[in-house]
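Colleague: coordinates only, no sequence provided:
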């Protein structure tokens, strides 16, 4: 098992070396017809940490994400959340245990307004499904208003979800994940398809969520410039395995990582 890293940003957030990992991946393997898409990956994420997983195309990042969130069952190995084995549990059960997910393919209720989407999510968590389209209690309204404010969508509360910009749709999906009160939030390519201004907004949103709410974040991301500006710890995958792990400054200079990414534009941007 990889020794958890306690970086300076984490120490400033009150995380010490005595803290226990909130999310751990242990010797995770996933085979498809004899091919190992994920090959013995291990890492431990500390409470309040922003952890990023990067790697060139085909490195196994998306498969790893699917294993953690329960979309795929591993061939071997396990995933733990708060010390409890959650390996292979359904995505729904994982959400109930505190693992929130926002996917690369935006997944919102397209015909509902932004406010209605969040009302559905909050009410679902509170298990008052019979009130789904009735009059909502004041505490539900207050929670929805808080979520809208957190992700910067207060001014678009009445807008239909399908009419939002791509960046606003991703912000809404993050809000939907937050509605489940996650301990750990997993973000799959959170800036994919975004303009530079939308990317900057998304980065700031993640920072604010961690600083304000104390949420732990695990990001699978292709844009290393985003990763290097945001993450406390970076895990680098190549051909299904972990080849490096450490703070962004170390990863940026790691010769093995540079060689793996050699000639790719995204890594060159991250170096600048």
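Modeller: It's in. Computed from a prediction, not measured in an experiment: that's the story for all the values here. Residues are numbered from 1 along each chain as shown.
Colleague: please make it C-alpha for all contacts and neighbour counts, starting now.
Modeller: Noted.
Colleague: residue 27 and residue 42 touch, don't they?
Modeller: Yes: using C-alpha atoms under 8 Å, residue 27 is in contact with residue 42, at 5.1 Å.
Colleague: so those two - more neighbours on which side?
Modeller: residue 42 (20 against 17; other C-alpha atoms under 10 Å).
Colleague: what secondary structure does that one sit in?
Modeller: strand (DSSP: H, G, I helix; E, B strand; the rest coil).
Colleague: and residue 85, what is it in contact with?
Modeller: Applying C-alpha atoms under 8 Å, 6 or more residues apart in numbering, we find residue 85 in contact with 78-79.
Colleague: pull the number of nearby residues for residue 197.
Modeller: 9.
Colleague: for the one 4 residues further on, same thing?
Modeller: Burial measure for residue 201: 19 neighbouring residues, criterion other C-alpha under 10 Å.
Colleague: could you check how far it is from residue 37?
Modeller: Residue 201 is 33 Å from residue 37, where distance means C-alpha to C-alpha, to the nearest Å.
Colleague: likewise residue 78?
Modeller: 16 Å.
Colleague: and for residue 99?
Modeller: 23 Å.
Colleague: between these two, which is the more surrounded one?
Modeller: residue 99 (26 against 21).
Colleague: that one against residue 178, yeah?
Modeller: No: using C-alpha under 8 Å as the test, residue 99 is too far from residue 178 to be in contact (9.8 Å).
Colleague: need the residues touching each of these two.
Modeller: Contacts common to residue 99 and residue 178, judged by C-alpha under 8 Å, 6+ apart, are residue 185.
Colleague: take the one below as the second:
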């Protein structure tokens, strides 16, 4: 229908997929497929979008292409995004609020700059504690 065609055009523009409009999904890189997956999700106009490790298994250049797409979703869709992610630069670049966990415990919550400067987050994520070093397989 005409409404479906308009929605497809809208999503292709929103997701920055114009150059892939006539490509088969199997021909796309893993990162671009991830964006197509997001477009399929967004087509349903969700109010909440849950992303579990969206940067996992994709090249750094694809992570860099994914970030503006996630920001557009955040800014233009009006949906809440909940992102579970270990790629700190990615998540701090797309989120307006972070919750940092360590071993299942909330360490702190707040704007990315504040969370990333919190001493317990620095200790846990940057590996300055013995426990963090042990988890990474390193030695003190």
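Modeller: Thanks, I have it. This structure is a prediction, so every number in the text was calculated from the model and none was measured.
Colleague: mind checking the TM-score on these two?
Modeller: Here the superposed chains carry a TM-score of 0.82, computed using TM-score structural alignment, normalised by the length of the second structure; 128 aligned residues with a C-alpha RMSD of 1.6 Å.
Colleague: which residues in the second structure form strands?
Modeller: Taking DSSP state E to define them, one finds strands in the second structure at 48-52, 80-84, 98-102, 105-110.
Colleague: quick check: the last one aligns to which part of the first structure?
Modeller: Read that as strand 105-110 of the second structure. Residues 241-246 of the first structure are where strand 105-110 of the second structure lands when matched by TM-score structural alignment.
Colleague: run through who's touching the longest helix along the second structure.
Modeller: Using DSSP state H, we find that the single longest helix of the second structure is helix 60-76. With contact meaning C-alpha under 8 Å, 6+ apart, helix 60-76 of the second structure is reached by 14-16, 31-32, 35, 55, 79-81, 90, 93-94.
Colleague: narrow these to those in helices?
Modeller: Counting by DSSP H, those contribute 14-15, 31-32, 35, 90, 93-94 to helices.
Colleague: so how do I select the buried members of the residues you listed in PyMOL?
Modeller: The PyMOL selection below is limited to those of those classed as buried (16 or more other C-alpha atoms under 10 Å):
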select buried, resi 14+15+31+32+35+90+94
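Colleague: need the ones in helices among the contacts of helix 60-76 of the second structure in a markdown table with distance to residue 51 of the second structure, can you?
Modeller: As requested, those are exported to a markdown table (distance: C-alpha to C-alpha, whole Å):
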| residue | distance to residue 51 of the second structure |
| --- | --- |
| 14 | 18 |
| 15 | 16 |
| 31 | 14 |
| 32 | 15 |
| 35 | 12 |
| 90 | 13 |
| 93 | 15 |
| 94 | 12 |
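Colleague: and of the ones in helices among the contacts of helix 60-76 of the second structure, the nearest to residue 24 of the second structure?
Modeller: Set against residue 24 of the second structure, the nearest of these by C-alpha to C-alpha is residue 32 (11.3 Å).
Colleague: how much space between that closest one and residue 120 of the second structure?
Modeller: Taking C-alpha to C-alpha, one finds residue 32 of the second structure at 35 Å from residue 120 of the second structure.
Colleague: got the angle between the strand or helix carrying residue 27 of the first structure and strand 184-188?
Modeller: Element membership of residue 27 of the first structure [criterion: DSSP states H and E] is strand 23-32. Going by axes from the mean of the first three to the mean of the last three C-alpha atoms, to 10 degrees, strand 23-32 of the first structure is angled at 40 degrees with respect to strand 184-188.
Colleague: what residue of the second structure matches up with residue 149 of the first structure?
Modeller: So, by TM-score structural alignment, residue 149 of the first structure is matched to residue 13.
Colleague: how about the strands of the second structure in a markdown table, adding mean neighbour count?
Modeller: Formatted as a markdown table, the strands of the second structure follow (neighbours: other C-alpha atoms under 10 Å):
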| stretch | mean neighbour count |
| --- | --- |
| strand 48-52 | 13 |
| strand 80-84 | 15 |
| strand 98-102 | 16 |
| strand 105-110 | 13 |
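Colleague: want to throw the ones you listed into CSV with distance to residue 26 of the second structure?
Modeller: Shown next, in CSV, are the strands of the second structure (distance: least, C-alpha to C-alpha, whole Å):
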stretch, distance to residue 26 of the second structure
strand 48-52, 22
strand 80-84, 26
strand 98-102, 34
strand 105-110, 39
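Colleague: and the longest helix of the second structure, which stretch of the first structure?
Modeller: Going by TM-score structural alignment: helix 60-76 of the second structure matches residues 196-212.
Colleague: how far apart are the matching stretch and its match in the second structure?
Modeller: Stretch 196-212 of the first structure, aligned to the second structure and superposed, deviates on average by 1.5 Å (mean C-alpha distance after the TM-score superposition for the first structure).
Colleague: next, the buried residues of that stretch.
Modeller: Result for stretch 196-212 of the first structure [16+ other C-alpha under 10 Å]: buried residues 198-199, 201-203, 205-207, 209-210.
Colleague: kindly report the same for stretch 25-44 of the second structure.
Modeller: So, applying 16+ other C-alpha under 10 Å, buried residues of stretch 25-44 of the second structure: 31-32, 34-36, 38-39, 42.
Colleague: quick check, nearest of those residues to residue 125 of the second structure?
Modeller: residue 31 (25.3 Å).
Colleague: now, which of the contacts of helix 60-76 of the second structure sits nearest residue 101 of the second structure?
Modeller: Among those, and counting by C-alpha to C-alpha, the member closest to residue 101 of the second structure is residue 90, at 16.5 Å.
Colleague: residue 12 of the second structure versus that closest one, what's the distance?
Modeller: 22 Å.
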